[in-house]
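1. sequence plus the predicted model coming up.
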Amino acid sequence: MSIRTRRPSADTISVTEFADPSTRTLLAGDGTTTLLLEAILRAPVTVRVREQHLQDAEELPPEIGRALQLPPQCRVLVRESMLITPDEQPVSYNRAIITTEPGNPLYPLIDDRHTPLGRALLAAAIEQHRQILTTGHRHWPFSAEFRAAAAKTYLIHMDGRPRLHLTETYSPDLFPADLEPAVCTSAGAIGAASNHTQEDNL
């Protein structure tokens, strides 16, 4: 079944516009994604780190720098990973931007490439607050052709400061990214009504 979207590239789509209830639950959750995924899938998930490197903050999109309140000429740690099921089916693709300033309680945990970040934070008993920035569609990176997938971007605050910017893109095989039919047809209906009005005025 094809993915129904209102526009070719949707950066922001409200959670309520997604048709699948599990997808809505995942996108709306403001707690540890790892535990929520395991509850929905009824199976454990593990992490596979694909890449991890330091990068100049000025190379990031400006909105990420603003969200993390990054000072000029600083560096961040970029971590790209995927969560997988016991049979190695991809569950999510994750891109994390982590601040490296002294005092970030998350930074010492990054050397562990075998534990998902959410579970590592819980194990370390680090107090945190998650702030959802956007939900919507992104390309599922494990597909050769474009395939829309549900995605969420959020910040994790620790000690009252944003320490981590995380974008999670969820497998459309497990979490359908289809939108409610009314959402998909509303734009077309408005356009049709507008055309009729213009014709009536001719």
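-> Received, thanks. Numbers count the residues shown, from 1 in each chain.
2. drop to CA atoms for contacts and neighbour counts, all remaining ones
-> OK.
3. list the helices and strands the helix ranked longest in the chain packs on?
-> Longest helix in the chain, counting residues (DSSP state H): helix 181-200. Contacts defined by 3 or more C-alpha pairs under 8 Å, 6 or more residues apart in numbering; DSSP states H and E place helix 181-200 against no helix or strand at all.
4. so which bits of the strand or helix carrying Gly65 are buried?
-> According to DSSP states H and E, Gly65 maps onto helix 62-67. Neighbour counts using 16 or more other C-alpha atoms under 10 Å place 64-65 of helix 62-67 among the buried residues.
5. which residues are in contact with the closest residue to Ala151 other than its chain neighbours?
-> Distances taken as C-alpha to C-alpha, 6 or more residues apart in numbering place Thr169 nearest to Ala151, at 4.2 Å, with adjacent residues excluded. Listed by C-alpha atoms under 8 Å, 6 or more residues apart in numbering, the contact set of Thr169 reads 92-94, 138, 140, 149-152.
6. look up how far Ala193 lies from Thr169.
-> 35 Å (C-alpha to C-alpha, to the nearest Å).
7. what does Ile156 give?
-> According to C-alpha to C-alpha, Ile156 and Ala193 sit 44 Å apart.
8. in terms of neighbours, single out the busier of those two.
-> Counting neighbours by other C-alpha atoms under 10 Å for Ile156 and for Ala193 shows that Ile156 has the greater number, 21 against 12.
9. wait, that one sits on His165?
-> Yes: at 6.7 Å, Ile156 counts as touching His165 under the criterion of C-alpha atoms under 8 Å.
10. gap between the two ends of stretch 21-36?
-> For stretch 21-36, the first-to-last residue distance is 13 Å (C-alpha to C-alpha).
11. buried stuff in it?
-> By neighbour count with 16+ other C-alpha under 10 Å, stretch 21-36 contains the buried residues 22-27, 33-35.
12. adding another structure so you can compare the two:
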Amino acid sequence: MDATALLVGNYLHSYFESPAAHEAFIEEHKDEIKSSRKPYKLLKPYQQAEMMIKTLDEDETFQQFYQGDKEVIVTGKIEGVPWKGKIDCLNLDNNYFIDLKTTRDLHMKYWDTDEHKYVPFVTKYNYQLQMAVYRELIKQTFGIECTPYIVGVTKQDPPDKAVLSIPDEQLDWALDDVKAGQQHILDVRHGKAEPTRCEQCDYCRSTKTLGDIISIEDLVD
């Protein structure tokens, strides 16, 4: 993952966690987020993050909705395998939790080579899998089943925003995918198996060697 994109996301998350958390984040990462020259302004990606924060902070519906405990640690086991997560905003009184996501454009389409159709950014980055795991861990930690929501905010000028839900069947399918695939992931981590290559992710690009010649007709799935 792009380190700057990760820091931008954490910059936004820390703001909505608490003023103290945001100040601590800025202090810890000041060399990465501010110019090295006077007047030491925020670099452009973090100026953009400030716009994203502003568009949510000034939205009355968001302020009413984003209520609950922040950055809650949840733990549990999925078919015997230990898992741990951190919930951005957990509202046990009203049985829901919220995850903040930044993205380029809420309406951008991505081609899914497995499903052979266009999908939204949530599906592209497997956020439904993350939400399914979080829902299960919350249930194991607190004994309460909560509905996940994603608050998406874009890097556009001005930013767009939306509260997004995920159909229950997609959450169920995602949890089934975790159960089906986690043993292979553990085997890869422990050196017992080789990863399944996709030839498109960061790992595959960094370890790729030239092999067969590819026709230009095969570049786009």
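-> Right, received. Where do you want to start? The structure displayed is predicted, hence computed values, not measured ones.
13. and the TM-score between them?
-> In this superposition the chains share a TM-score of 0.29, using TM-score structural alignment, normalised by the length of the first structure; 104 aligned residues with a C-alpha RMSD of 5.8 Å.
14. of the buried residues of stretch 21-36 of the first structure, closest to Ala187 of the first structure?
-> Closest approach between those and Ala187 of the first structure, by C-alpha to C-alpha: Arg24, at 21.5 Å.
15. and the closest one, how far is that from Ile98 of the first structure?
-> Between Arg24 of the first structure and Ile98 of the first structure the distance is 26 Å, computed by C-alpha to C-alpha.
16. now do the helix or strand harbouring Lys54 of the second structure: which elements does it pack against?
-> Secondary-structure assignment from DSSP H and E places Lys54 of the second structure in helix 44-57. For helix 44-57 of the second structure, the elements it packs on are helix 3-17, helix 60-65, strand 147-154, judged by 3+ C-alpha pairs under 8 Å, 6+ apart.
17. so what's the residue count around the residue lying closest to Asp88 of the second structure once chain neighbours are set aside?
-> What sits nearest to Asp88 of the second structure in space, not counting adjacent residues and going by C-alpha to C-alpha, 6+ apart, is Glu71, at 4.6 Å. Around Glu71 of the second structure there are 18 other residues, counting by other C-alpha under 10 Å.
18. before we move on, what about Lys44 of the second structure?
-> 12.
19. that one and Arg135 of the second structure, how far apart?
-> Separation of Lys44 of the second structure from Arg135 of the second structure (C-alpha to C-alpha): 35 Å.
20. quick revisit: in a markdown table: the helices and strands packed on helix 44-57 of the second structure, plus mean neighbour count.
-> As requested, these are exported to a markdown table (neighbours: other C-alpha atoms under 10 Å):
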| stretch | mean neighbour count |
| --- | --- |
| helix 3-17 | 17 |
| helix 60-65 | 12 |
| strand 147-154 | 21 |
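21. which parts of the second structure are strands?
-> Ranges of strands within the second structure are 69-78, 81-91, 96-103, 110-112, 117-119, 147-154, 161-165, based on DSSP state E.
22. buried sites along the second one?
-> Right, the one you point to is strand 81-91 of the second structure. Across strand 81-91 of the second structure, burial judged by 16+ other C-alpha under 10 Å covers 85-91.
23. make TSV from these and add distance to Val8 of the second structure to it.
-> Formatted as TSV, these follow (distance: C-alpha to C-alpha, whole Å):
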residue	distance to Val8 of the second structure
Gly85	20
Lys86	18
Ile87	18
Asp88	15
Cys89	18
Leu90	22
Asn91	25
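24. biggest helix in the second structure by residues?
-> Under DSSP H, the second structure gives helix 168-189 as its longest helix.
25. which other helices and strands contact that one?
-> Counting contacts by 3+ C-alpha pairs under 8 Å, 6+ apart, helix 168-189 of the second structure is packed against helix 127-142.
26. returning to what we had before: please, which helix or strand holds the residue nearest to Ala151 of the first structure?
-> For Thr169 of the first structure, the element it lies in under DSSP H and E is strand 161-170.
27. buried set for that strand?
-> Judged by neighbour count (16+ other C-alpha under 10 Å), strand 161-170 of the first structure contains these buried residues: 162-170.
28. just to revisit the earlier point, looking at the helices and strands packed on helix 44-57 of the second structure, which is nearest to Thr123 of the second structure?
-> Nearest to Thr123 of the second structure, of these and by C-alpha to C-alpha, is strand 147-154 at 12.0 Å.
29. how about the helices of the first structure, start to end?
-> Counting by DSSP H, the helices of the first structure are 21-28, 33-41, 62-67, 117-123, 181-200.
30. any chance of those helices in JSON lines with distance to Ile84 of the first structure as columns?
-> Formatted as JSON lines, these follow (distance: least, C-alpha to C-alpha, whole Å):
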{"stretch": "helix 21-28", "distance to Ile84 of the first structure": "16"}
{"stretch": "helix 33-41", "distance to Ile84 of the first structure": "10"}
{"stretch": "helix 62-67", "distance to Ile84 of the first structure": "26"}
{"stretch": "helix 117-123", "distance to Ile84 of the first structure": "14"}
{"stretch": "helix 181-200", "distance to Ile84 of the first structure": "30"}
